[in-house]
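Participant: sequence plus predicted model, see below.
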Amino acid sequence: MTDVDFNMMPVNEARSRVWHARREAVRDVVLTRDLRLSVHVSMQALEADWRALEASPATSLHQSFDWCAAWATTHASQLLLVRGTIDRKTVFILPLELVRGRFFRTARFIGSPHSNINTGLFAADFDPLTREQLASTLIAELTTKLSRVADIVTLEKLPFDWRGVSHPLASLPAVRNQNSSFQLPLLDSFEATLAQLNAKRRRKKFRVSEKRLEALGGYEHVVATTLDERRQMLDLFFEQKAIRFKALGLPNVFQDCETLAFFHALAAVGPTGDGQPLELHAIRLRGKHEGRIVAVAGLSRKGDHVICQFGSIDDDIAADASPGELLFYLMIRKFNAEGVSLFDFGIGDQAYKRSWCTVETVQRDIVLPLTLNGRLAAWVHQLAVRLKAEIKKNKRAYAFLQRLRQRRQATGGALTGAVDDD
């Protein structure tokens, strides 16, 4: 689907669209009459329906109950949980939070700054008669129910085509996000998976890494199994990443207290029925440097989908062994053997991701202005996305922007961002 310019839609126009749609066909009248939207502020009140909807493989783990609960308990933002029902059956939930900026009030996906891919939650059997009608109804209903508290609704990092399913909201006005996400399908065997890439080169790099680590006394691939181990490994990641960001002159998107608390809350959840919100993997040395961890990765697993949320390395020891690359090799091999179908490197275009991935997923931002001020906010969002996309193409301009963000952060400016800096 081609990108659509933002629709700066006032309230009256949104409502007139719904009225026009009602007149076009009886089936559209049925959908409008039966579909009801309500807004809730308590996650617990929706937990049963929420967990039932999140079971769908088409639902991102970033909209799972545990992920959103961890964010909600560590942040003070107001929740705006939009539930859609037909005949009292919950057919979708849009888990939003209200963020008050200097000029605009934005309702966005919960935890959006640290999510890699968003979908909302939709029933597997939800089949609206026309997507255009669903879009018009949603615009009008959100305008009616949220315009007193929010100027704009932003549904960011949303793929319109995900795992063979076209998104129910694909008819809403959207702009392409400045970043794509990158995935590697895991096939019947690890050999078949590597065959999608340059298998010979991959195996050679693996052998070189192993040889260099063996010269230091060897290594082991470890997975944190207890809460204490997960906490210790997570703290080590924060420490390694801070050093790395400083060395590169980049802002540290993990440094604020709320972000630290959020990831610790995720780590405390532990394994669930179909995965784990945050699983910590590492390369730990033996021999002379016994116990030294030289690479850390944080993964989230939901069913047969694994997302790499973050990673770090220790530059002081064995950097020439590429421990980060080695850890990816070992994790992918492990998950391949466990029946995982998709290893997701997350959002952000980086060379190591392209070297591993055969799939690039385009993501889009749906932006719905609810007020006159929201129309200005939508224009600002559109302009910002396009500017970011252009800046990323210019290495010199991108480096200057990163230095500017780092200086702002050093002087106390509030900065948050996705796991891969946007």
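Facilitator: Perfect, thanks for sending it. Quick caveat: nothing in here was measured; it's all calculated off a predicted structure. Numbering: from 1, shown residues only.

Participant: going forward, measure contacts and count neighbours with C-alpha atoms only.
Facilitator: Fine.

Participant: from the chain's centre, how far out is stretch 395-413? Work that out for me.
Facilitator: Relative to the chain's own centre, stretch 395-413 is displaced by 23 Å; criterion: CA atoms, centre = their mean, to the nearest Å.

Participant: contacts made by it with the rest, please.
Facilitator: G249, L250, P251, N252, I391, K392, L415 (CA atoms under 8 Å, 6 or more residues apart in numbering).

Participant: try it again with 7 Å
Facilitator: The set of residues external to stretch 395-413 that reach it, using CA atoms under 7 Å, 6 or more residues apart in numbering, is G249, L250, P251, I391, K392, L415.

Participant: can you say which of those are buried?
Facilitator: G249, L250, P251, I391, K392, L415 (16 or more other CA atoms under 10 Å).

Participant: distance check, the second one against I152.
Facilitator: The span separating L250 from I152 equals 30 Å under the rule CA to CA, to the nearest Å.

Participant: below is structure B, check it against A:
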Amino acid sequence: MGSMDVVELTNSQIFGGHSYVAPGSSQGALRNPEVLDPSCVSGQIRVVNPDGGPDATLYLMTDLEAVREAWTNFQSSAWSTPFQSFDWVRSWYLEGSSSPKSKPAIILGYEGNVLTFILPLGVEPFLGVKRLCWLAGDINDYNCPLVAPEFASRLTEKMAAEIWDGVAKVIGEVDVFHLTRQPEFIAGVRNPFMVKGIASSSCASHMLTLESDWKSLYRRLRSSRTRSRLRQKHAKLRREGKLQFRSVRSQAERDLVIDTVLRWKGEQLEASGDRNPFLSATLQRTIKNCSQVRQGTISLRIYGLYVDNRLIAGVIAFVGSQTFSLFVTAYDPRAFAQCSPGTLLLLKMLELSARAGLHSFDFLAGDEAYKRDWCDRTLVLKDSFWGVSMWGRVDARISHLTLKYKKILKANPTAMVLLRRINYFKVQAMAIFAAWIKSKRNSGSPKQSKAS
């Protein structure tokens, strides 16, 4: 593909900063549970290892700030995903979460005085039952524990089941475990905590294995005809004005790009009749808050493709030591759509990720056609539902049935077309109704002011 002006884009500038995960890191595990403030420990329980290995002590923490130090120190060497970063979860919680009644129930698991895992959980009321869910699970693409690599490699299913039983006992107010979008593998190792009530999620995630030789990788990914067509689109876009790819630095511009990209993505989903998760104010504010973290525990990056300083496509992504995770990407459908700016921006991100020495490009959860088109492997996501109380078992059964029929519906193209049409007309009707309400309010304002 032809050249493109790249503003402030050395590898260290694009991909530098704190890594969200360092699988197999040699850093030592966090020691001394005594650093936890005893007044902040809401409960603890000892879990006996049925396999004869070390027992575990579970500490229940209901205050996020009380676990900040333990969490942030541990995540630098633990296996996890960007969605288990302390800053991400904290921002989600402070912004209200999907349920204002969500109550943190964070479990710190120790062997002796060594922290080996963190379960970022929360209790949420739902139709009279108390569900135990992953914190920020409503906006996360991946939900899982933070686990020390050495512990993950030897944790057995029996011990994992005992730990979950201990979690229910130490929290004491759980009817049902409702754990969704859990990756089957974390850093290439099977997720050892998925042992109960397991079913495949309604979607998967998709990844591409990168190679440092970008030209060779690109030739393998795309035919000569496709590469030629993309070069032509790139050349046409350059003729429209000064073409630049930027890593967005200033906070004011970051906020603007975030708002714009989420709006474009939402419009795209609504136009196709798909559900629009980007209407969530909690998600929008969480992304903005985390984009402000410079040397913190998360590496959220914002990128844009510009023509004459006009944004025409944007990317919101997490960048780690080995993986580029594409969270949201969208383009302006009203500007140069015939030049495929979204594809050109994606291609640039793939190239820079490969040249920077990253191992994987993660398209995250979702079965969109473009993800399947670029990926070379699929990561299975799992949901786990199991009840502790009678009503919890009823809720778990309903959740399993709902998931089953959702997957049946997604597998039926005719049904999906009908559902998308219904969703599209519903969105249009809501927009018309909102406009009508607004016009009524505006028409009433002069009368009110005149009367006053």
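Facilitator: Good, I have the coordinates. Keep in mind the model is a prediction, meaning the values are calculated, not measured.

Participant: related to what we said a few turns ago, quick one: the contacts of stretch 395-413 of the first structure as CSV, columns for secondary structure too.
Facilitator: Formatted as CSV, those follow (DSSP: H, G, I helix; E, B strand; the rest coil):
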residue, secondary structure
G249, coil
L250, coil
P251, coil
I391, helix
K392, helix
L415, coil
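
Participant: now flag whichever of the residues you listed is closest to G348 of the first structure.
Facilitator: K392 (10.6 Å; CA to CA).

Participant: and the residue nearest to the closest one when sequence neighbours are not counted, what helix or strand is that in?
Facilitator: The shortest distance from K392 of the first structure to any non-neighbouring residue, by CA to CA, 6 or more residues apart in numbering, is to Y398 (5.7 Å). Using DSSP states H and E, the element containing Y398 of the first structure is helix 395-410.

Participant: check A377 of the first structure too.
Facilitator: Using DSSP H and E, A377 of the first structure falls in helix 372-393.

Participant: picking that back up, tilt between the helix holding Y398 of the first structure and helix 372-393?
Facilitator: Going by axes from the mean of the first three to the mean of the last three CA atoms, to 10 degrees, helix 395-410 of the first structure is angled at 120 degrees with respect to helix 372-393.

Participant: what does stretch 402-416 of the second structure correspond to over in the first structure?
Facilitator: Mapped onto the first structure using TM-score structural alignment, stretch 402-416 of the second structure covers residues 384-398.

Participant: for the matching stretch, buried residues please.
Facilitator: Buried, per 16+ other CA under 10 Å, within stretch 384-398 of the first structure: V385, K388, A389, I391, K392.

Participant: distance check, the aligned residue in the first structure for L347 of the second structure against S341 of the first structure.
Facilitator: Aligned by TM-score structural alignment, L347 of the second structure pairs with Y329 of the first structure. Between Y329 of the first structure and S341 of the first structure the computed distance is 15 Å (CA to CA).

Participant: got it, and T85 of the first structure?
Facilitator: 32 Å.

Participant: check L376 of the first structure too.
Facilitator: 42 Å.

Participant: for the stretch 151-300 of the second structure, what spans make up the helices?
Facilitator: 157-171, 214-221, 224-239, 251-271, 281-291 (DSSP state H, counting those that start in this stretch).

Participant: what's the first one aligned against in the first structure?
Facilitator: Residues 132-146 of the first structure are matched to helix 157-171 of the second structure when aligned by TM-score structural alignment.

Participant: equivalent analysis for the last one, please.
Facilitator: Alignment note (TM-score structural alignment): helix 281-291 of the second structure is matched to residues 257-267 of the first structure.

Participant: other residues contacting that stretch?
Facilitator: Defining contact as CA under 7 Å, 6+ apart, one finds that stretch 257-267 of the first structure is touched by W67, A70, W71, T74, H75, R230, R231, F254, P277, L278.

Participant: list the contacts for the last one?
Facilitator: I take that to be L278 of the first structure. Contacts of L278 of the first structure by CA under 7 Å, 6+ apart are L266, A267, G298, L299, S300.

Participant: most neighbours, which of these?
Facilitator: Tallying neighbours with other CA atoms under 10 Å puts A267 at the head of those, with 26 neighbours.

Participant: roughly how far apart are it and R396 of the first structure?
Facilitator: Distance, A267 of the first structure to R396 of the first structure, using CA to CA: 37 Å.

Participant: before we move on, what about R15 of the first structure?
Facilitator: With CA to CA as the criterion, R15 of the first structure and R396 of the first structure are 46 Å apart.

Participant: with P95 of the first structure instead?
Facilitator: According to CA to CA, P95 of the first structure and R396 of the first structure sit 38 Å apart.

Participant: same check, this time on V294 of the first structure
Facilitator: 31 Å.

Participant: likewise for T361 of the first structure?
Facilitator: As judged by CA to CA, T361 of the first structure and R396 of the first structure stand 26 Å apart.

Participant: same check, this time on D316 of the first structure
Facilitator: Here D316 of the first structure is placed at a distance of 28 Å from R396 of the first structure (CA to CA).

Participant: now R284 of the first structure
Facilitator: Counting by CA to CA, the gap from R284 of the first structure to R396 of the first structure is 37 Å.

Participant: ok, W50 of the first structure next?
Facilitator: Taken as CA to CA, the span from W50 of the first structure to R396 of the first structure is 45 Å.

Participant: returning to that earlier point: out of the contacts of stretch 395-413 of the first structure, which comes closest to L197 of the first structure?
Facilitator: K392 (26.0 Å).

Participant: quick check: the gap between the closest one and F104 of the first structure.
Facilitator: On the measure of CA to CA, K392 of the first structure and F104 of the first structure end up 26 Å apart.

Participant: secondary structure element holding the alignment partner in the first structure of A313 of the second structure?
Facilitator: Alignment note: A313 of the second structure maps to A295 in the first structure; criterion TM-score structural alignment. Using DSSP H and E, A295 of the first structure sits within strand 293-302.

Participant: show me what R163 of the first structure aligns to in the second structure.
Facilitator: R163 of the first structure maps onto A187 in the second structure, by TM-score structural alignment.

Participant: E229 of the first structure now?
Facilitator: By TM-score structural alignment, E229 of the first structure lines up with E253 in the second structure.

Participant: its match - how many residues pack around it?
Facilitator: 12.

Participant: hmm, the match of A313 of the second structure is touching L280, no?
Facilitator: No: counting by CA atoms under 7 Å, A295 of the first structure does not reach L280; the two are 10.6 Å apart.

Participant: neighbour-wise, which of the two wins?
Facilitator: Neighbour count, other CA under 10 Å: between A295 of the first structure and L280, A295 has more, with 29 against 23.
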